[in-house]
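Visitor: Curious how this folds, go ahead:
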Amino acid sequence: MLESIRKTTAYIQSRINGFEPEVGIILGTGLGGLVNEIEIEKQLMYSNIPDFPISTLEFHSGKLIFGTLAGKKVVAMQGRLHYYEGYTMQQITFPVRIMKMLGIKTLLVSNASGALNPAFKKGDLMVIEDHINLQPDNPLRGNNEELGPRFPDMSQPYRKDLIESALKIADKNSIACHKGVYVSVTGPNLETRAEYRYLRIIGGDAVGMSTVPEVIVANHMNLPVFAISVVTDEGFPEVLEPVSVESIIAIAQAAEPKMTLILKELIAQL
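Guide: Coordinates of the predicted model:
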């Protein structure tokens, strides 16, 4: 793995003319519009980067974008990868390792999620304070001691100071933003009534199909993480209604300006 990471990092560095990103950003489903706020210096298609996995979803652009946002140099993934696309956990998290090698000091992650907590509504935001991992594999399985400890601590996978700063930004701007536990499942199907009920019982506030693998790898490489969810549907068993991916994307896009505001102000404070 290390040889592949070095090769990919060297290729990217040869294309970005000495650009050194400070912040890495992973943009989730329907949330690629943050890119419009970046003063772009360079864009690389995933398909042109050696060993870089390619997003197979039509609503994920598949670009690595370098530029300036809120006065900081950033690299943004416009289009993330998911286990349900058929990739291994090591492939899904490969971009996080690359961003770390490129020099980022903080990783910001966004996603679309379904509400489990009845206090949450579609269009709300949730800052992730902890997670429950129900994905069937772990990105740290195998030999990776050259990249981090064999048994990394996960007592604080999300930086508390960034969480508190984000909540203050949301409150200042009258944005409905909760703090909660994110449950990561495989997908691509959405959950049954019984599954939503179970996920709530075990402590989940929202459920989605991403984020946790990347967070595990970031912690493995001692990279501070902040993550935020846009609540795009409501998984309440008693009143559960059918959900389409089109409605999920539409709600994510409608709520995105609120998320963008929080991320921009948070980045400015880093």
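
Visitor: alpha carbons only for contacts and neighbour counts from here, please
Guide: OK.

Visitor: Next up, the contacts around the spatially most central residue of the chain.
Guide: Nearest to the mean C-alpha position of the chain, counting by Cα atoms, centre = their mean, stands V109 at 3.1 Å. For V109, the contact set (Cα atoms under 8 Å, 6 or more residues apart in numbering) comprises 25-28, 211, 225-228.

Visitor: To compare against the first, here's the next sequence to fold:
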Amino acid sequence: MSNTRNTEFNSKQTATYLKRQTSLRPQLAMVLGSGFQAALSHIEVDVEIPYGKLPGFLSVGVSGHVGRLVVGKLGGVPVLILKGRTHFYEGHEMEQLTFPVRVLADFGIRNLLLTNAAGGINKKFRPGDLMVLTDHINLMGSNPLRGPGLFGVPRFVDLTDVYDERLRGLLLQAGKKIKLRTQSGVYLAVAGPSYETPAEIRAYGRLGADAVGMSTVPEAIVARQCGLKVAGLSCITNLGAGMSKTPLSHQEVLAMAEQQKAKIAEFIKAFCELYAKS
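Guide: All right, here's what the predicted structure looks like:
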């Protein structure tokens, strides 16, 4: 693990190291957040590497996030999976949080699925639903593209279509295929780690948000800067503050994720099968 400032050289170096560990060259990658790591129950593993052995990767410090990179086949599709992520609220710089995305781009990934656990704001949503991201609102107070611009990619990135229409369609098809309630909506990202107040939830709803969480947006922005096609998927693990009588806790998030893990694994497998045919 390195806590030093990451550079373009480091991301290419890490990608080169990774290429030496596997002969597979997937074009699809996934970042599995809270609740989604059960998807690995269906994977044929070629190689699994702890983040601590990958130059430039940060260790993971949140319950529910493992911190391993896996390359293998899922639903017959070569895929690279990041089991867990680091978060802005852990005190890291945005550049460090999004370093793995730059490694994926240098490795040859072209399509990226970002997953997360989120609180529902839309009153039609209920815990256990999945939500395909159509757009996002960044209220994290920072942007991963700030800084000296070392990476030789566009400085000013168009975010009109962050979340790819074709990939969104495949996610919705996967939900229908396995009969799992799958919604579409706007994800609002905050810095955390405190949960939102009821007043904030009401305000976010008025801004057009359907769900709220503490990740995904920095990775999506950097992925688009690197030219990757992006899809986002939230597991609605709880209702936002003030929308139910249940106090908010990380344990509640993990419990709902555990309850849904078999369905989520089935969903991700179905998505990969549809992706292979598209």
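
Visitor: care to give me the TM-score?
Guide: TM-score for the superposed pair, counting by TM-score structural alignment, normalised by the length of structure 1: 0.95. Supporting figures: 269 aligned residues with a Cα RMSD of 1.5 Å.

Visitor: circling back to that earlier point, counterpart of the residue nearest to the centre of structure 1 in structure 2?
Guide: Using TM-score structural alignment, the partner of V109 of structure 1 in structure 2 is L114.

Visitor: And for R197 of structure 1?
Guide: Match for R197 of structure 1 (TM-score structural alignment): R202.

Visitor: can you check R97 of structure 1 too?
Guide: Match for R97 of structure 1 (TM-score structural alignment): R102.

Visitor: A helix includes that match, no?
Guide: Yes: counting by DSSP: H, G, I helix; E, B strand; the rest coil, one finds R102 of structure 2 located in a helix.

Visitor: Could you double-check that it lies in contact with Q13?
Guide: No: checked against Cα atoms under 8 Å, the pair R102 of structure 2 and Q13 is beyond contact range at 11.0 Å.

Visitor: quick one: which of the two has more around it?
Guide: R102 (25 against 18; other Cα atoms under 10 Å).

Visitor: Contacts only, for that one.
Guide: 11, 222-223, 226.

Visitor: any idea how far K121 of structure 1 is from the residue located most distally from the centre of structure 1?
Guide: Here structure 1 reaches farthest from its C-alpha mean at E238, the gap being 29.5 Å by Cα atoms, centre = their mean. E238 of structure 1 is 15 Å from K121 of structure 1, where distance means Cα to Cα, to the nearest Å.

Visitor: Next: A176 of structure 1.
Guide: For A176 of structure 1, the distance to K121 of structure 1 - Cα to Cα - is 9 Å.

Visitor: Report the buried residues of the lengthiest helix in structure 2.
Guide: Using DSSP state H, we find that the single longest helix of structure 2 is helix 250-277. Using 16 or more other Cα atoms under 10 Å as the test for burial, helix 250-277 of structure 2 gives 253-254, 256-258, 260-261, 263-275.

Visitor: Could you pull out the strands in structure 2 for me?
Guide: 28-32, 44-50, 68-74, 77-83, 111-120, 130-139, 182-190, 211-213, 229-239 (DSSP state E).

Visitor: can you redo these as CSV with distance to L97 of structure 2?
Guide: Converted to CSV, the strands of structure 2 look like this (distance: least, Cα to Cα, whole Å):
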stretch, distance to L97 of structure 2
strand 28-32, 12
strand 44-50, 16
strand 68-74, 15
strand 77-83, 13
strand 111-120, 14
strand 130-139, 15
strand 182-190, 14
strand 211-213, 16
strand 229-239, 17
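
Visitor: A38 of structure 2: which of these is closest?
Guide: With Cα to Cα as the criterion, A38 of structure 2 lies closest to strand 28-32 of the strands of structure 2, at 9.0 Å.

Visitor: and the longest helix of structure 2 with strand 77-83, angle?
Guide: Interaxial angle, helix 250-277 of structure 2 versus strand 77-83 (axes from the mean of the first three to the mean of the last three Cα atoms, to 10 degrees): 160 degrees.

Visitor: Which strands or helices does helix 250-277 of structure 2 pack on?
Guide: If contacts are counted by 3 or more Cα pairs under 8 Å, 6 or more residues apart in numbering; DSSP states H and E, helix 250-277 of structure 2 sits against strand 77-83, helix 165-178, strand 229-239.

Visitor: and K245 of structure 2, how many residues sit next to it?
Guide: 8.

Visitor: now, of the helices and strands packed on helix 250-277 of structure 2, which is deepest in the fold?
Guide: strand 229-239 (a mean of 27; mean count of other Cα atoms under 10 Å).

Visitor: which residues in structure 1 does it align to?
Guide: Taking TM-score structural alignment, strand 229-239 of structure 2 hits residues 224-234 over in structure 1.

Visitor: What sits closest to V253 of structure 2 if chain neighbours are left out?
Guide: Distance criterion Cα to Cα, 6 or more residues apart in numbering; nearest residue to V253 of structure 2, sequence neighbours excluded, is T237 at 5.2 Å.

Visitor: I'd guessed the one you found sits against G119; true?
Guide: Yes: between T237 of structure 2 and G119 a contact is recorded at 6.1 Å, counting by Cα under 8 Å.

Visitor: list the residues that contact both of these two?
Guide: By Cα under 8 Å, 6+ apart, no residue touches both T237 of structure 2 and G119.

Visitor: OK, contacts around the residue farthest from the centre of structure 1?
Guide: R193.

Visitor: One more: I201 of structure 2?
Guide: 121, 240-242.
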